[in-house]
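S.K.: kindly generate the corresponding structure for this input.
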Amino acid sequence: MADSSEHPRSRSVVYAVVASTFFVGFGGGVVFPILPNLGEVLGISAFVVGVILSANRWTRLVANGPAGVLVDRIGTRKPFVIGLAIEGLATFGYVIAIRSAVPEGWFVLARVTWGIGSALVFATAYTITADVSEASSRGTSMGIVRAGITFGFPAGMVLGGLVSEAYSNATAFVLAASFAALASVIAFFIVPETHVETAGSSISPWDLETTLPALTVGLVNFGLYFAYIGVLFSTLVLYLEVESVTLSLEIAGYGIDYGEQGTSGLLMAVSALSGAVFTIAGGKLSDAVGARVPVLIGFLAISCAGFAVLTVAPSFGAVVLACALIGAGQGGVGGPLTALLADLTPEDRMGRAMGTNNIFGDVGGGLGPLVSLPVANAVGYDVLYALSALIPLLAGAVLVAGIYSYTGHLSPTVDESIV
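M.R.: Next up, the predicted model:
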């Protein structure tokens, strides 16, 4: 991988990537507290709501591969800036959707557009970070960037839950679109080219990274996104409604009662905030230990524990604890997992590797809402969350088996993993 000494502005570049992905992330989270309940008001079925929530991820299944190849061919700067701008345009599409006579069509179009933009952003953000970081600090750098993405998502959920209740759904969408526009401005003026000096030739959408490390990391990513985005975030607002779990506060003698949307937005934010904190902590820990696998296994176990807590008798405190644990597990895996992929991938294939990894994550995140909402209606939330607790355990088994097969070690050190 490229040595950070070649990039004297590496720290400012990483921080610019963090700021950009944070602000644009509002658009990714803003729909989750709003749309499940809005579906009933607008006459949108649970299945169609699931299609809307997962449409961006299904779009990325097609867009991730070409985005990764594009990065390896022409570099990171242009795809990053353009991807951020596309996501801003998609966020504004929510405003049109909510005022349209056919809102489901506009919501799907907006989420598809978001998927194209985010494919470019995700492929470039992690590749930029890999380019400007050394192996000894790569886990920390990846964790910081992933935390930026993660922080933006809960900020959008808080925005969607609280602003929609205090003002209107359209106001929440407009505010999110404004921040997304700011993200592309930051990237345009600060982020340089880090990946290639001259543009390559043709781009094939099927030119993916199919090595054992890429497939192993991708399968772990699949499981995490299926459980976290596909199950927890897609069902939480409905779970709160079924169990009558909402938040009530008393401030200066005034009582404040939050509905399911506001409460779910705050709980999702707690989960994602926990994830962002432990994303940085997990990355730093894997650098300090000098090995990624033990840290990954530990955080996968924490994610499992979080889903187990959701199966106990429902209470606001239990749900807060569960969301925090699931977020910590998801986040703690993020930094070391992308760092491990970078450790095991040649520099000139890094864009493809990140694109391939994103494909697996998007299959999980896209399949999750389509499965979790009907399953919850059929067998109940306790069974759904109990089954989801098994997913991190299976991901850990896949991780250990794949890394051992490739390196000959159950827990290779960072130096042993470097390509």
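S.K.: from now on I want contacts and neighbour counts done on CA atoms only, so please keep to that.
M.R.: Noted.
S.K.: list the residues that contact residue 272.
M.R.: 150, 151, 153, 154, 324, 327, 331 (CA atoms under 8 Å, 6 or more residues apart in numbering).
S.K.: that one is in what secondary structure piece?
M.R.: Residue 272 is part of helix 260-289, with elements assigned from DSSP states H and E.
S.K.: what do you get for residue 372?
M.R.: Going by DSSP H and E, residue 372 is part of helix 350-379.
S.K.: which residue ranges form the helices in the stretch 151-300 of the chain?
M.R.: 164-166, 169-190, 212-225, 234-243, 260-289, 293-310 (DSSP state H, counting those that start in this stretch).
S.K.: any idea which of those helices is most buried?
M.R.: Counting by mean count of other CA atoms under 10 Å, helix 260-289 has the highest mean neighbour count of the helices of the stretch 151-300 of the chain, with a mean of 26.
S.K.: one more, for comparison:
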Amino acid sequence: MAQIGKAPCDETLILHGLHGSRAGEGEGSDCPEAARPWVLAAAIVGSSMAFIDGTVVNVALPAIQSDLRATAFQAQWVVESYALLLAALLLVGGALGDHYGRRRIFAIGIGIFALSSVACALAGNVQQLIAARAVQGVGGALLVPGSLALISAAYPEKERGKAIGTWSGFSGITAAVGPVLGGFLVDHFSWTWAFLINVPMALLVLWIVWRHVPESRGASASGGLDLWGALLATAGLGGIVYAFIEAPTQGWGSVAVLAALAIGVLGSVAFFVAERKARTPMLPLELLRIGNFSGANLLTLLLYAALGGGLYFFPLNLIQVQGYSATVAGAALLPFIFIMFALSGWAGQLVDRFGSRMPLVIGPAIAAVGFALFALPGVGASYWSGFLPAVVVLGFGMTVTVAPLTTTVMNAVGADLAGVASGVNNAVSRAAAVLAIAVFGALMAWAFDTALAGHLREMGATAQLTAFLEGERSNLAGAAIPPGADAATAAAVKRAVAESFVAGFRWVMLSSAALAVLSALSAWLMIRSTPPAAGGTDGKK
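M.R.: Take a look at the predicted model:
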């Protein structure tokens, strides 16, 4: 659940396309009218594969961790390896479609995604699963922007809005059904079916693409690819993520951790240097000089870090601590999704009525209250009184935020840069979640270890019991009970582990609340309520 629902600017990625898609090129379309419903179907099913995969895996993690005997930090890599490659290569995936054909790149992405899904299901150990998930991320980076661009290319401007609405509606259904379906498969069959479900969907999409989807290319097909930018973005993100995930087990003084951190920092710096020189950069740095654009992206970075990092641990809490089934855990965020779906039209009018600044201050502030509410329930909490209020408040806060955020990003730049701007904002939201899961994982490990040590002292634990749990601490809430322990000791250890995880969960959620407050503050300081004049300037009317 690191990426709940759609990332910001998804609809505008369809509307404008990545790197100059056809959405803004005119009224017409070369796609035959009879083929358009097939194009829409292929885009819906294809993007649904990525949406489902992005949410199902979090619900399956406890089962994966138990079955493959993985540590909690290896389980993080199951999510991070996919999200890292998706975030770093998303913009390049869109550009590849513009250059070499959207239909072709989309089909390649579907094929890679399907084959890597089979590899995930067949993984015999967690290392193989992590590697297969990384390949899945590459496939996702090709199919996600490809699915959006296919709609843009197929429909003329007067029909595009209806197609976008249909895609968006099905995406909302996917976001709601995906985690519940994944939980059902985990509970009644196996976690492997959370990946194998992609195969029939992929075969259906490839058949539709082969028979009914015409080829198209973007206007910027001769502009060149920013491969150095993609490589450096991957190195920068990957190095920092590796350091934070591995530090709790290897230690911050470890050569591998320090080397990864250095690679991450140097890669990030080199990325910005390369973007200044690239002919067609992934991130045109001149956009960052536009106040509303940089402010909106800073808000996105902070708020989606809170959302992705905080909600990564939510299903783990429900399943491993509270004892809920995977199906129930998958359904726990349905109110969040339904609120966003039901109120999206109302939220889209907020900028017109109040300007962009006020909703982008109030929305994250409400979200901060929601995150703080997640910190209240203890072990054995009821969902209805413990977690539902937090889910509802957080959902309302994000609803107030997302549509005005997308509008602010698009209004900050001219029409010729709208596709690039929406793509950058979408990638920032995904990168924020990748970084936050890693950083919050280190925070969780520190808080868990500290709390568990305190509980063991209170129990008067023997040296043998303490040594056993020291070896289990990397499993967090999945820590095993010492073999041969009597019933009283086993119950005390189980309670201590659960309460230690909750202590870490509270640190994570309060940190998420702090990030949400900072995102509201960034909007207050950097966003101007009056939309900039056309062309991307920040002048006031």
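S.K.: so after superposing, what's the score?
M.R.: Once the chains are laid over each other, their TM-score by TM-score structural alignment, normalised by the length of the first structure reads 0.77; 393 aligned residues with a CA RMSD of 3.9 Å.
S.K.: before we move on, the earlier item: dump the helices of the stretch 151-300 of the first structure to CSV, plus distance to residue 202 of the first structure.
M.R.: Formatted as CSV, those follow (distance: least, CA to CA, whole Å):
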stretch, distance to residue 202 of the first structure
helix 164-166, 45
helix 169-190, 25
helix 212-225, 23
helix 234-243, 38
helix 260-289, 35
helix 293-310, 36
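S.K.: and of those, who's closest to residue 85 of the first structure?
M.R.: Among the helices of the stretch 151-300 of the first structure, the nearest to residue 85 of the first structure by CA to CA is helix 169-190 (5.5 Å).
S.K.: list the helices and strands the closest one packs on?
M.R.: helix 10-24, helix 26-29, helix 77-98, helix 164-166 (3 or more CA pairs under 8 Å, 6 or more residues apart in numbering; DSSP states H and E).
S.K.: re earlier: ok, which of the helices of the stretch 151-300 of the first structure comes nearest residue 47 of the first structure?
M.R.: Closest to residue 47 of the first structure of the helices of the stretch 151-300 of the first structure, according to CA to CA: helix 234-243, at 11.4 Å.
S.K.: residue 335 of the second structure against residue 395, yeah?
M.R.: Yes. Taking CA atoms under 8 Å as the definition, residue 335 of the second structure is a contact partner of residue 395 at 7.4 Å.
S.K.: mind checking which of the helices of the stretch 151-300 of the first structure is nearest residue 83 of the first structure?
M.R.: helix 169-190 (8.3 Å).
S.K.: and that closest one, how far from the chain's centre?
M.R.: 18 Å (CA atoms, centre = their mean, to the nearest Å).
S.K.: what does it rub up against?
M.R.: Outside helix 169-190 of the first structure, the residues touching it (CA under 8 Å, 6+ apart) are 13, 16-17, 19-27, 30, 34, 80-82, 84-85, 87-89, 91-92, 94-95, 98, 156, 159-160, 163-164.
S.K.: after superposition, how close is that helix to the second structure?
M.R.: Its matched residues in the second structure lie on average 3.8 Å from helix 169-190 of the first structure after superposition (mean CA distance after the TM-score superposition for the first structure).
S.K.: check contacts around the aligned partner of residue 392 of the first structure in the second structure.
M.R.: In the second structure, the residue matched to residue 392 of the first structure (TM-score structural alignment) is residue 516. Residue 516 of the second structure makes contact with 302, 303, 306, 364, 365, 367, 368 under the criterion CA under 8 Å, 6+ apart.
S.K.: could you check how far the alignment partner in the first structure of the last one is from residue 24 of the first structure?
M.R.: Alignment of residue 368 of the second structure against the first structure is given by TM-score structural alignment, with residue 304 as its counterpart. Taking CA to CA, to the nearest Å as the measure, residue 304 of the first structure and residue 24 of the first structure are separated by 29 Å.
S.K.: can you pull up the most central residue in the first structure?
M.R.: Central residue of the first structure (CA atoms, centre = their mean): residue 150, 6.3 Å from the mean position.
S.K.: need the contact list for that one.
M.R.: Going by CA under 8 Å, 6+ apart, residue 150 of the first structure touches 22, 25, 272, 273, 275, 276.
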